[in-house]
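Enquirer: Give me coordinates for this.
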Amino acid sequence: MSDLALVFSTFNPTPSLIETVRGVAPQHPIVVVDDGGGDPHDVFPRLLDEGARVLRRPTNDGIAAALNAAIAVAFEDGAAAVVTFDQDSTPSPDTLRVLHATWKQASSAGQRVSGVVPAQFAEVRQTRSDDALPVARRVIQSGMLIPREAFDSVGGFDEALFIDLVDTDYELRSMTLGYRIIAAPTRIDHELGRPAPLRPFSPLPPTISTMVSTPFRYYYRMRNRLILTRRYLRTAPLRMVTDLAIDLAYFALVAASARPRRLMAAVLFRGAVDGCLGRGGRAPAKTQVAAARISWSVAK
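Expert: A predicted model of the protein is given here:
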C-alpha cells in the first residue's frame, strides 16, 4: 500500500496525535497540515521526528483549504490515493488495509469510485446496504480514501464552505458526475462532538440528549445547509428536502437550549441570511463574538 498517503488536518493538536501517527507511519507517507492554529504541546517537531511531512499554514482558512493543500502535496509526492483524517480520529493499520482493498476491488469491477469510507464511523453507520460494494450515504471525510484520478475529476473540497458539510458537498458533487462513494467493511473511532442532556424549557422537563458542537459551528451548519440545498435541489431533491427538515428541527432544539437564546438565534439567523445569499468564507467577526458568549442549558 505504498501508493496510499495519509493526510491529517489539525488545529492546536494534542500529543495523542503523535501516537496515532507513530502507529501508521512505517507503512505510509504522512502529511500533517496545521490550519493556522498553534502548537501549544510542541507536537509538530515530534511529528517530523516520526517521518511526517508538516505543513504550517499562516492563517485559519478552514478545513477544506487545509485538506486541499495537504492532498495536493501528497499527490505531488506520487500517491495514487489519500486517506484524510481529523486529528482526533484513530485509524488502525487494518482499517487502512481494508479501505485500500475495497478501493482496488471496486476499481477492478469497473466502478467509478470517488471515495471509500468505513461502513462504521464511531457510532454512525455510513451505509444501509448489504451489497458486496455498498454505496455510502451522508459520508464523513475523516477516514475517507480519495483516489487521485477522482479528485482531479470531481475537484477538491469547497473552500468557500470553510467547515461543516464540505464532505457532503464532495459526495453530492461526485454523484452528479457519475461517481460513487463505497463503504468498506471496517470502522474508525472518532470523537463526534460531545453528548449533552439539553433542557430547552429549563427549569421544566423534558431533557433531550443529543450531540452538540461549539456554538460558532452553528453559523456554518445553517449557512452551508442552505447553500447545499440550493446547489443540489434539482439533482437530489428528496435528500435535500429531508436533510434540511432534519437540520431545521435540530437547530430549533439548539436555539431553545442555548443561553442566552437571543444570541444563538442571531447566530443561526446570520447563517440563514448568508446561506440564502450564497455567501461563503469565514463567519463574520460579530457572529463569532456572539457565539463565544453562548452556553447550554443542561440537566444537572
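Enquirer: can we go C-alpha only for contacts and neighbour counts from here?
Expert: OK.
Enquirer: Helices of the chain, start to end?
Expert: Along the chain, counting by DSSP state H, helices occupy 16-24, 43-49, 63-76, 93-108, 148-154, 166-176, 217-232, 237-257, 261-277, 285-292.
Enquirer: what about those, which gets the closest to Gln126?
Expert: Nearest to Gln126 among those is helix 166-176 (12.0 Å), distances taken as C-alpha to C-alpha.
Enquirer: buried set for the closest one?
Expert: Buried residues in helix 166-176, counted by 16 or more other C-alpha atoms under 10 Å: 166-175.
Enquirer: Please generate a structure for the following sequence too, so the two can be compared:
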Amino acid sequence: MSNEVGAIIVTFNPDISGLKRNINAIYKQVDRVVIVDNGSNNLDSIKELLQTLRINIDIIDLGKNLGIAAAQNRAISSLDDLGFSWVVTLDQDSEMADESIQKLKVTSQYGDKDTGILAAQYNDSKWTEEQRKNKLDERYDKVVQKKMVIASGNLVNIKAWKAVQGYDEWMFIDQVDFDFNAKLLLAGYKIWQVNNVVMDHAVGDVIQKPMLSRVLLFPKKAIFSDHSAFREYYIQRNTIIYSKRYPEFRRHKYQVIVSMIQSRRILVYSEPRIKKLISAWKGIIDGVKYRPEDDTNFMEFRQSLNNRRTKNEN
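Expert: Now for the predicted structure:
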C-alpha cells in the first residue's frame, strides 16, 4: 500500500474509552496512525489500549506538555519522512464517521495543488438544537471555501504545511489552528469545508445556563465551552495576537475591547471562576503588549512571502 494519507491523534490525559472510539473510527480509513502524547499522566493506559487493540500504531512520547502545535509538527514531520502526502489531524475527543476520509478524497479539491486543507464539519452532542442549527451548514451537497476551521478533522496537505513553516509552537494551544489557516491563505493556499463530512467533537465542556446567559446579554445561540484557567490565558492572549498579526482576516477591528467584554462569559463557567477571570485578563494584557514587528519568527514568515511574490513577479 502506498503512503498517501496518515492520521495523527494528539493526546493529553485522555479518556481511554473515548480514545478507543477515536482510534477505531479512523485507523481503517488511513494508511498509518500516529499518536503523539503531550506528557499524559495515563500514558501507560494509552499503551495498554494499543496492545489490547492489536493495531500497528506509532506513538511519540514528548515526555511533557509542549502544546498542540509542537505535537502536530512532530507527528506530521514523522509522516513526511515516511513519504506521506496528506495527514488527518485529530484531537483525542474527536470521532470521524465511516468513509469520512474517502468523502474528502473524492472531492475535486483533493487533486488541486492549491488546496491546503479539506475540513470536516463538527457536531457536539451537548449543543442544543438551536446551537446546532447555527453551527452546522446544512447544505450537505456543497464544498465551501473557508477562512477559519478548527484543527481537528482536517485533511492537511503536507506540502502546504512545509511551505508555511508548520504550526506556531510559541502559541502553544488556542488559535494555533486559525494562525495556521491565515498563513496558508497568505501563501496562496485554499481551505475547503466538505459539508457532508460531519465529525463528532467536543470543544471544552459545554455548559447550558440559559437564564444566566440571557442576564449577561448573550444570544440564545451562544455556546459556552468551559475551559481551565490555564486555557483561558491562551484563549485571550492568542485571540488578540491573531488580530494583530493578520489584519487581513481579523474578525473585529478593536479586538482588545471585544475580548474584555466577552470575558464576562466566564461568569457562566464552573468554578474557580475568579481564577479563570484573572488568567483571562492576564492573557489580554500580554496580548496588548505583543508587537508583531518584534516577533522574529513571524516576521521571517512575512518576509518569505514577500520574497516569493517578488520572485513570481520577476
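Enquirer: Reformat the helices of structure 1 as CSV; add distance to Leu133 of structure 1.
Expert: Putting these into CSV (distance: least, C-alpha to C-alpha, whole Å) gives the following:
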stretch, distance to Leu133 of structure 1
helix 16-24, 25
helix 43-49, 35
helix 63-76, 25
helix 93-108, 7
helix 148-154, 18
helix 166-176, 16
helix 217-232, 25
helix 237-257, 22
helix 261-277, 35
helix 285-292, 42
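Enquirer: Out of those helices, which is closest to Phe8 of structure 1?
Expert: When these are compared by C-alpha to C-alpha, helix 63-76 sits nearest Phe8 of structure 1, at 8.0 Å.
Enquirer: What residues sit buried inside the longest strand belonging to structure 2?
Expert: Secondary structure of structure 2 per DSSP state E: the longest strand is strand 190-201. Buried residues in strand 190-201 of structure 2, counted by 16+ other C-alpha under 10 Å: 190-201.
Enquirer: one step back: out of the helices of structure 1, the one nearest Val33 of structure 1 is which?
Expert: Here helix 63-76 is closest among the helices of structure 1 (C-alpha to C-alpha), at 6.1 Å.
Enquirer: after superposition, how close is the closest one to structure 2?
Expert: Following the fit onto structure 2, the mean deviation recorded for helix 63-76 of structure 1 is 0.8 Å by mean C-alpha distance after the TM-score superposition for structure 1.
Enquirer: can you state the direction angle for that helix and helix 166-176?
Expert: Counting by axes from the mean of the first three to the mean of the last three C-alpha atoms, to 10 degrees, helix 63-76 of structure 1 lies at 60 degrees to helix 166-176.
Enquirer: related to what we said a few turns ago, elements contacting the longest strand of structure 2?
Expert: Contacts defined by 3 or more C-alpha pairs under 8 Å, 6 or more residues apart in numbering; DSSP states H and E place strand 190-201 of structure 2 against strand 94-95, helix 100-105, strand 115-123, strand 143-146, helix 176-186.
Enquirer: got TSV for the buried residues of strand 190-201 of structure 2, with distance to Val256 of structure 2 too?
Expert: Converted to TSV, the buried residues of strand 190-201 of structure 2 look like this (distance: C-alpha to C-alpha, whole Å):
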residue	distance to Val256 of structure 2
Lys190	28
Ile191	27
Trp192	29
Gln193	29
Val194	33
Asn195	33
Asn196	36
Val197	35
Val198	33
Met199	32
Asp200	32
His201	29
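Enquirer: Identify, from these, the entry nearest to Glu99 of structure 2.
Expert: The closest of these, once distances to Glu99 of structure 2 are taken by C-alpha to C-alpha, is Val197, at 8.8 Å.
Enquirer: Apart from its neighbours in sequence, what residue is nearest the one residue sitting closest to the centre of structure 2?
Expert: In structure 2, the centroid-proximal residue (C-alpha atoms, centre = their mean) is Ala151; its distance is 2.1 Å. Once flanking residues are discounted, Ala151 of structure 2 sits nearest to Asp177: 5.0 Å by C-alpha to C-alpha, 6 or more residues apart in numbering.
Enquirer: The one you found -> structure 1?
Expert: Mapped onto structure 1 by TM-score structural alignment, Asp177 of structure 2 lines up with Asp167.
Enquirer: Can you give me every residue that contacts that match?
Expert: When contacts are counted by C-alpha atoms under 8 Å, 6 or more residues apart in numbering, Asp167 of structure 1 is found next to 139-141, 157.
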